[in-house]
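A.B. asks: okay, structure incoming, though there's no sequence with it:
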């Protein structure tokens, strides 16, 4: 069963658009951030550390894959840097509040990307129809 799930996940990743990959990464960051918050609240510090590091890894992936020529790149880089800072703060101080703040931002960011992806698909569909 696990092997089938892994094959499905691999196929999903291979066929996903860049926007879909970004949304999937954001889903992972949100999931790990929630787990980190729960772990911090339960004083499971090593577990929280592991989850916070996974969120940071995903945010670093956002930075690596960001189109630096984009008009929003500088703002996103600053936002990602802030996320990393707050996650480190949560990890060092063993407090959930900074991670909760990042979680809220990640959820808003995901919603923005979902809407942008819908708009891009709609524009592409409209553009394809006008060329037919």
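C.D. replies: Good, I have the coordinates. Remember, predicted model here, so these are calculated numbers, not experimental data.

A.B. asks: switch to C-alpha atoms for all contacts and neighbour counts from now on
C.D. replies: OK.

A.B. asks: quick check, central residue of the protein?
C.D. replies: Geometric centre of the chain, nearest residue: residue 26, 2.1 Å, by CA atoms, centre = their mean.

A.B. asks: shouldn't it be in contact with residue 110?
C.D. replies: Yes: at 6.1 Å, residue 26 counts as touching residue 110 under the criterion of CA atoms under 8 Å.

A.B. asks: sorry, back to before: check contacts around the residue nearest to the centre of the chain.
C.D. replies: With CA atoms under 8 Å, 6 or more residues apart in numbering as the criterion, the residues that contact residue 26 are 58, 106, 110.

A.B. asks: distance of residue 108 relative to residue 40?
C.D. replies: According to CA to CA, to the nearest Å, residue 108 stands 22 Å off from residue 40.

A.B. asks: between the two, point out the one with more neighbours.
C.D. replies: residue 40 (24 against 12; other CA atoms under 10 Å).

A.B. asks: which element is that one on?
C.D. replies: When elements are defined using DSSP states H and E, residue 40 is found to belong to helix 18-41.

A.B. asks: tell me the helices and strands packed up against the longest helix seen in the chain.
C.D. replies: Of all segments of type helix in the chain, defined using DSSP state H, the longest is helix 97-130. The contact analysis (3 or more CA pairs under 8 Å, 6 or more residues apart in numbering; DSSP states H and E) places helix 97-130 against helix 18-41, helix 73-93.

A.B. asks: here's the one I want to compare it with:
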């Protein structure tokens, strides 16, 4: 069945630039982890696991798309992503809301930093054209 919301979301994701996509992924991952923590604290292990599974999928995609050669912080970010993935898996397997909260505390400042970085490399106003592909890879993705 045709789902208008799903189609709109797919079209939105397909048409945003790499910086915006990265911030969207971080926003959603943080939301997933926040929802998981609430569910775990309420004793809803099924919902907590579902939310953490989605967060794990996002971090796995971030790992897969990270080009560690683009900037000298890349290898450190990869290590942080790997640690976070391990913690998300453990939090999901154990239903540990405190461990989930620890993941949230790691993700939130990263998300904020990526939003700041994306704003710093935002496209120039229409009066100042940007060469095609000039922003690709600026954030280590794309």
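C.D. replies: Good, I have the coordinates. Computed from a predicted model, the values in this text were never measured in an experiment.

A.B. asks: give me the TM-score for these two chains.
C.D. replies: Once superposed, chain against chain, the TM-score is 0.84 (TM-score structural alignment, normalised by the length of the first structure); 127 aligned residues with a CA RMSD of 2.1 Å.

A.B. asks: picking that back up, and among the helices and strands packed on helix 97-130 of the first structure, the most buried is which?
C.D. replies: When neighbours are counted by mean count of other CA atoms under 10 Å, the highest per-stretch mean among these falls to helix 18-41, a mean of 19.

A.B. asks: tell me what angle it forms with helix 97-130.
C.D. replies: Using axes from the mean of the first three to the mean of the last three CA atoms, to 10 degrees, the direction of helix 18-41 of the first structure lies 160 degrees away from that of helix 97-130.

A.B. asks: which part of the second structure matches helix 18-41 of the first structure?
C.D. replies: The alignment of helix 18-41 of the first structure onto the second structure (TM-score structural alignment) covers residues 18-41.

A.B. asks: that older thread, out of the contacts of residue 26 of the first structure, who's nearest residue 88 of the first structure?
C.D. replies: Taking CA to CA as the measure, residue 88 of the first structure lies nearest residue 58 of the contacts of residue 26 of the first structure, at 13.9 Å.

A.B. asks: surely that closest one touches residue 27?
C.D. replies: No: the pair residue 58 of the first structure and residue 27 does not pass the contact test of CA under 8 Å, sitting 10.0 Å apart.

A.B. asks: how close does the residue located most distally from the centre of the second structure get to residue 30 of the second structure?
C.D. replies: The outermost residue of the second structure relative to its centre, with distances by CA atoms, centre = their mean, is residue 127 at 31.6 Å. When CA to CA is applied, the distance between residue 127 of the second structure and residue 30 of the second structure equals 35 Å.

A.B. asks: ok, residue 102 of the second structure next?
C.D. replies: 12 Å.

A.B. asks: with residue 68 of the second structure instead?
C.D. replies: Residue 68 of the second structure sits 23 Å away from residue 30 of the second structure, taking CA to CA as the criterion.

A.B. asks: before we move on, what about residue 99 of the second structure?
C.D. replies: Plainly put, residue 99 of the second structure is 14 Å away from residue 30 of the second structure if you go by CA to CA.

A.B. asks: one more: residue 73 of the second structure?
C.D. replies: Applying CA to CA, one obtains 22 Å for the distance of residue 73 of the second structure from residue 30 of the second structure.

A.B. asks: do the same with residue 64 of the second structure
C.D. replies: With distances taken as CA to CA, residue 64 of the second structure is found 19 Å from residue 30 of the second structure.

A.B. asks: same deal with residue 6 of the second structure?
C.D. replies: Distance, residue 6 of the second structure to residue 30 of the second structure, using CA to CA: 21 Å.

A.B. asks: now residue 42 of the second structure
C.D. replies: For residue 42 of the second structure, the distance to residue 30 of the second structure (CA to CA) stands at 18 Å.
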